[in-house]
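1. Turn this into a model:
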Amino acid sequence: MSDLSIRAATERDIEAVLAFWREAAEGTSVSDDREGVARLLARDPEALLLAEWDGHLVGTVIAGWDGWRCSLYRLAVAPSRRRQGVSRALLAAAEERFAALGGRRGDAMVLDANERAHRAWEAAGYAPQPQWSRWVKTLVS
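-> Next up, the predicted model:
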């Protein structure tokens, strides 16, 4: 793990992040394009955290903060680096960020069908909240 580092993404990372998500993430979103990621970085330059192992991108998480809620998206780990502490390190960095900003609770968007992800989130201390359902509307097509 000493070769693992976490840092905030920059605009130079966008293409690599998009390619990484196509390989490592479960599905893509309407905002998973150059413009969407660039908007994220322009609005909150510290939100997209990258995990690098020996200089290679091996994980991501978006740790969004709107001044009230801490939201976690796009936790993804390279298949070759899963179960090696990468997601744990990314979530710890996200939680440190939230604590420094005054955040009190992290809300994660996790696909219901992604059982592997459920285990990772549970190992990090997160729990599903069955009393809440998330309703989503795509604003652009």
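
2. Every contact and neighbour count from this point should use C-alpha atoms.
-> Will do.

3. how about the helices in the protein?
-> Secondary structure of the chain by DSSP state H: the helices cover 14-24, 34-43, 86-101, 115-123.

4. Would you mind finding the longest strand in this structure?
-> Scanning the chain for the strand with the most residues, using DSSP state E, yields strand 56-65.

5. Out of the helices of the chain, which is the most enclosed?
-> Mean neighbour count, computed with mean count of other C-alpha atoms under 10 Å, is highest for helix 86-101 among the helices of the chain, reaching a mean of 18.

6. Second chain to compare with the first, below:
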Amino acid sequence: MSDLRIRAAVPDDLDAVLAFWRTAAEGTSISDDRDGVERLVARDPEALILAERDGELVGTVVAGFDGWRCHLYRLAVDPARRRQGIGSALLAAAEDRFVRLGGRRGDAMVLARNETAHHAWRAAGYAPEEHWRRWVKPLVE
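-> Presented below is the predicted three-dimensional model:
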């Protein structure tokens, strides 16, 4: 795994990240566009973490911290490179970031239908909290 590079995204990475999510992420959301990701990187330059191998983007995670809670989004690994430790390396980088910032607990946004991801999150030590239900409302159409 020594050839894996973990780093924060910069504005020049955003088009590649969006293209990567179309193939590696299980679905997209209303904020998965250039403007949304630009705002994320401008507001919190270390939140979007990338994994690269030989200069190629092979994984991402968004590690957002609002000063109170730690939130994980868009953990995505190139489908041809899964089960090689890339997701684990991204989660370790995200969790290290949270600890440095004073975070005490991470939560992950995981699609209910993404059973493969459920297994990966459980293997990483995360567990679903059945007593919580997310309520969402799009703020724009």
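
7. TM-score for these two?
-> Remark: TM-score between the superposed chains equals 0.99 [TM-score structural alignment, normalised by the length of the first structure]; 141 aligned residues with a C-alpha RMSD of 0.5 Å.

8. returning to what we had before: just so I know, which of the helices of the first structure lies nearest residue 52 of the first structure?
-> Closest to residue 52 of the first structure of those, according to C-alpha to C-alpha: helix 86-101, at 9.0 Å.

9. residues in contact with the closest one?
-> Identification of contacts with helix 86-101 of the first structure by C-alpha atoms under 8 Å, 6 or more residues apart in numbering yields 4, 6, 49-51, 58-61, 63, 65, 67, 70, 75-77, 104, 106, 120, 124.

10. related to what we said a few turns ago, could I get the helices of the first structure as JSON lines with distance to residue 138 of the first structure?
-> JSON lines is the format used below for the helices of the first structure (distance: least, C-alpha to C-alpha, whole Å):
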{"stretch": "helix 14-24", "distance to residue 138 of the first structure": "19"}
{"stretch": "helix 34-43", "distance to residue 138 of the first structure": "13"}
{"stretch": "helix 86-101", "distance to residue 138 of the first structure": "26"}
{"stretch": "helix 115-123", "distance to residue 138 of the first structure": "23"}
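
11. sorry, back to before: filter the contacts of helix 86-101 of the first structure down to the buried ones.
-> Buried members of the contacts of helix 86-101 of the first structure, counted by 16 or more other C-alpha atoms under 10 Å: 4, 6, 49-51, 58-61, 63, 65, 70, 75-77, 106, 120.

12. Helix 14-24 and the longest strand of the first structure, what's the angle between them?
-> Inter-element angle recorded for strand 56-65 of the first structure and helix 14-24: 100 degrees (by axes from the mean of the first three to the mean of the last three C-alpha atoms, to 10 degrees).

13. Settle this for me: residue 38 of the second structure is touching residue 11, isn't it.
-> Yes: Residue 38 of the second structure is within contact range of residue 11, at 6.8 Å (criterion: C-alpha atoms under 8 Å).
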